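Visitor: Need a 3D model of the sequence below.
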Amino acid sequence: MGIRLLIASLIIVGLAAVGVAKQDELLQWIDPAREPQFTPAQPGQAEQPGTEQAGARSDAAQQDDHGGQNPSAGGAEADDAASPAEPEPPTADEGEVVTVSNVQDVMVVVNKRRELPADYVPPDLVAPDIPFSFSGDAPKKLMRAEAAKALEQLFAAAAAEQIELAGVSGYRSYARQQEIFNWNAQQQGLEEANKTSAIPGQSEHQTGLAMDVSSPSVGYALVEEFGETKEGKWLAEHAPRYGFIIRYPKGKEAITGYSYEPWHLRYVGVKAAQEISEAGLTLEEYLGLAGNEGSKTKG
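Guide: Next comes the predicted model:
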């Protein structure tokens, strides 16, 4: 006991010469019941190496949305990418959202006020025989049979006039749309995502009647500049002859609820397409449906 007290006295005398960081260690040796004190990590301190970011995903996974389409990044691989954590989707800005019942009608209207059932899958999906901006099989190559046949005729007419077009994104399931919306919400926040991608059930792609189209002149991207190219202008002029309309025309955002998309073709049949185009109407106006003021999402 006397020896231990002597050693303790010597240590206390020498504390002034010992770094502060060592004091607790030495005193713990004297009193084993004493716990060493640790300095907590400070806010902003780097995480341990090897930590992965949740939901990390390549840009190719966003190919079904607008802009930046990379034809080599298309394909089924991007569609099979893991989906990020699911946020709670926002509700419609104003008014009541109804579930449409005429899902098989080629004139069906789908937007932020009118949505498809979550389990709806068109029964007659086929892949049109047209060039695509990506290789391999993927559900987004599909369209309903009537629309697919009409699209083949449209592309044949374009090729005959040396207009090079390519399909980018057709049918999209409810689940796939959920993945896309979740990804955008994770990256941009819910409010911003609601301006650039459709909430599941509110995308025209689920009808099987829509196809996003682009060209090499814009790198197969889905961008507004496509409307100013010779291919985009040709498409807007000739699409109605084959039953297609530019679904979201410029200057009609307050009516459709969707921003201008010169790449988004929607099949409605030849008669309706020509009448809509000649009158400069939207599908909502043609059918006498209320607009979607305040909505800016895409379909």
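
Visitor: okay, CA-based contacts and neighbour counts for the rest of this
Guide: Fine.

Visitor: tell me which element residue 25 falls in.
Guide: Using DSSP states H and E, residue 25 sits within helix 20-30.

Visitor: can you pull the buried residues of that helix?
Guide: Buried residues in helix 20-30, counted by 16 or more other C-alpha atoms under 10 Å: 23, 24, 25, 26, 27.

Visitor: same for it, what does it pack against?
Guide: Helix 20-30 sits against no helix or strand, with contacts defined as 3 or more C-alpha pairs under 8 Å, 6 or more residues apart in numbering; DSSP states H and E.

Visitor: next structured bit after it?
Guide: Downstream of helix 20-30, the first helix or strand assigned by DSSP H and E is helix 75-79.

Visitor: Show me what secondary structure element comes after that following helix.
Guide: strand 98-99.

Visitor: Check which element follows that following strand along the chain.
Guide: Immediately after strand 98-99, counting by DSSP H and E, sits strand 114-115.

Visitor: Could you check how far residue 178 is from residue 77?
Guide: Separation of residue 178 from residue 77 (C-alpha to C-alpha, to the nearest Å): 17 Å.

Visitor: neighbour count winner among these two?
Guide: Set residue 178 next to residue 77 and count neighbours by other C-alpha atoms under 10 Å: residue 178 wins out with 22 against 13.

Visitor: And that one, how close does it get to residue 278?
Guide: Separation of residue 178 from residue 278 (C-alpha to C-alpha) stands at 35 Å.

Visitor: ditto for residue 98
Guide: Distance from residue 98 to residue 278, counting by C-alpha to C-alpha: 30 Å.

Visitor: Who has more neighbours out of these two?
Guide: Higher neighbour count among residue 98 and residue 278: residue 98, with 14 against 10, using other C-alpha under 10 Å.

Visitor: Which other helices and strands does the longest strand seen in the chain contact?
Guide: With DSSP state E setting the assignment, residue counts place strand 261-267 as the longest strand in the chain. Applying 3+ C-alpha pairs under 8 Å, 6+ apart, one finds that strand 261-267 contacts strand 210-214, helix 230-238, strand 244-248.

Visitor: Please work out the angle formed by the directions of the second one and strand 261-267.
Guide: Taking axes from the mean of the first three to the mean of the last three C-alpha atoms, to 10 degrees, one finds helix 230-238 and strand 261-267 inclined to each other by 40 degrees.

Visitor: To compare with the earlier structure, here is another sequence to fold:
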Amino acid sequence: MNEKASPTAVGRVVALHVHPVKSLGGIAVADGRLELCGLEDDRRWMVTDPDGGFLTQRQVARMALVTVARGAGGGLVLALAGHGAQAVVRPPADGARRTVRVWADSVPAVDAGDAAAAWLTGALGRPCRLVYLHDVAARPADPAFAPPGATVGFADGFAVLVASRESLAALNRDLPSPVPMDRFRPNLVLEGAAPWAEDRWRLLAVGEALLRLVKPCSRCVVTTIDQQTAERPDPREPLATLARTRRAWGGVMFGQNAVVARPGRVAVGDAVRVLEEGPSNLVPA
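Guide: I've put the predicted structure just below:
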């Protein structure tokens, strides 16, 4: 890997977020390990319909209200006001296998059992199952953007999502009402660079890890959902403003998708250094 002789310091990590279950509540952590498939424990679990199709806040906004805590032995504790809490044991690798779907990908997963399914069905108001991904190499990242060998868990497309506080502040200046960072559900939140500087970054050193930024992240209706209430205070925003200010090939963009070029531990407070840069990757639509 061709690292610059004099890497450029561009800021520091100010927040790390793990979302153990795709589209349920996240966990702020002080540190964690970046593996090839992403930040440890991030999006290794997923809620599906009975046929194995993935469910997100796009279909069930109420998913935002289900909190997730790490449990014993790699398990979880799910909770929702009015529904109590449910401990979930991580299923064994040789447990009941199901093929589940994430967009166009079919992925082998292990079912987390009837108790977890029954609790989620009651909490979300529709039949569903919970599955866990043991085989982290089973789902390659999009080869149109990611290098060979890059993998992803149950995240939409790539292992890591990087966002900038300065870019959020710039977006909020254009919005009728500001939105918090949790609307975008990033893994790493950085501070210290100019707004939208991340469009030009290609390779970052963060803690022990290296991250390769591969494409801007196209945003969907989830960004209109208040993550604390599951309501949509303005169903147009922030998408309408992003459509004016950040429209590009593939949609409207906020944050950068990344793959892990070198695994390692990262922590809040770590310096962020740019090892490679290029022209803006915000390609006009």
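
Visitor: Quantify their similarity with the TM-score.
Guide: The TM-score (TM-score structural alignment, normalised by the length of structure 2) is 0.29; 132 aligned residues with a C-alpha RMSD of 6.0 Å.

Visitor: that older thread, quick check: angle from the longest strand of structure 1 to strand 210-214?
Guide: Between strand 261-267 of structure 1 and strand 210-214, the angle comes out at 140 degrees (the same axes, to 10 degrees).

Visitor: Which SSE is immediately downstream of strand 261-267 of structure 1?
Guide: Downstream of strand 261-267 of structure 1, the first helix or strand assigned by DSSP H and E is helix 270-279.

Visitor: Which neighbouring elements make contact with that following helix?
Guide: Right, helix 270-279 of structure 1 is packed against strand 244-248 by 3+ C-alpha pairs under 8 Å, 6+ apart.

Visitor: Excluding chain neighbours, what is closest to residue 99 of structure 2?
Guide: Leaving aside its sequence neighbours, residue 99 of structure 2 sits nearest to residue 108 (C-alpha to C-alpha, 6 or more residues apart in numbering; 4.6 Å).

Visitor: now the end-to-end length of stretch 264-271 of structure 1.
Guide: Distance across stretch 264-271 of structure 1, first residue to last, is 19 Å (C-alpha to C-alpha).

Visitor: For residue 211 of structure 2, give me its contacts.
Guide: Contacts for residue 211 of structure 2 (C-alpha atoms under 8 Å, 6 or more residues apart in numbering) come out as 203, 204, 205, 258, 259, 260, 261, 262.

Visitor: The residues you listed in strands, which ones?
Guide: 203, 204, 205, 258, 259, 260, 261, 262.

Visitor: Show the buried residues in these.
Guide: Neighbour counting over these (16+ other C-alpha under 10 Å) leaves 203, 204, 205, 258, 259, 260, 261 as the buried ones.

Visitor: Dump those to JSON lines, plus distance to residue 115 of structure 2.
Guide: Formatted as JSON lines, those follow (distance: C-alpha to C-alpha, whole Å):
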{"residue": "203", "distance to residue 115 of structure 2": "43"}
{"residue": "204", "distance to residue 115 of structure 2": "42"}
{"residue": "205", "distance to residue 115 of structure 2": "42"}
{"residue": "258", "distance to residue 115 of structure 2": "35"}
{"residue": "259", "distance to residue 115 of structure 2": "34"}
{"residue": "260", "distance to residue 115 of structure 2": "35"}
{"residue": "261", "distance to residue 115 of structure 2": "38"}
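
Visitor: Considering those residues, which is situated nearest to residue 99 of structure 2?
Guide: Nearest to residue 99 of structure 2 among these is residue 259, at 24.2 Å by C-alpha to C-alpha.

Visitor: Residue 202 of structure 2 versus that closest one, what's the distance?
Guide: When residue 259 of structure 2 is compared with residue 202 of structure 2 (using C-alpha to C-alpha), they lie 11 Å apart.

Visitor: try residue 13 of structure 2
Guide: Distance from residue 13 of structure 2 to residue 202 of structure 2, counting by C-alpha to C-alpha: 17 Å.

Visitor: Could you find the closest non-adjacent residue to residue 253 of structure 2?
Guide: Nearest to residue 253 of structure 2 is residue 218, by C-alpha to C-alpha, 6+ apart, at 4.5 Å.

Visitor: how close does that neighbour sit to residue 102 of structure 2?
Guide: From residue 218 of structure 2 to residue 102 of structure 2 the distance is 16 Å (C-alpha to C-alpha).

Visitor: ok, now residue 203 of structure 2?
Guide: Taking C-alpha to C-alpha, one finds residue 203 of structure 2 at 27 Å from residue 102 of structure 2.

Visitor: do residue 111 of structure 2 as well
Guide: Distance, residue 111 of structure 2 to residue 102 of structure 2, using C-alpha to C-alpha: 15 Å.

Visitor: Those two: which is more packed in?
Guide: Set residue 111 of structure 2 next to residue 102 and count neighbours by other C-alpha under 10 Å: residue 111 wins out with 25 against 19.

Visitor: Quick check: which element contains the spatially closest residue to that one that is not a sequence neighbour?
Guide: Spatial nearest neighbour of residue 111 of structure 2, excluding adjacent residues (C-alpha to C-alpha, 6+ apart): residue 131 at 4.4 Å. Assigned by DSSP H and E, residue 131 of structure 2 belongs to strand 129-132.

Visitor: Quick check: which helices or strands does that strand pack against?
Guide: Using 3+ C-alpha pairs under 8 Å, 6+ apart: strand 129-132 of structure 2 touches strand 45-48, strand 105-111, helix 114-124.

Visitor: for the buried residues of helix 20-30 of structure 1, which one is nearest residue 191 of structure 1?
Guide: Nearest to residue 191 of structure 1 among the buried residues of helix 20-30 of structure 1: residue 24, at 52.2 Å, using C-alpha to C-alpha.
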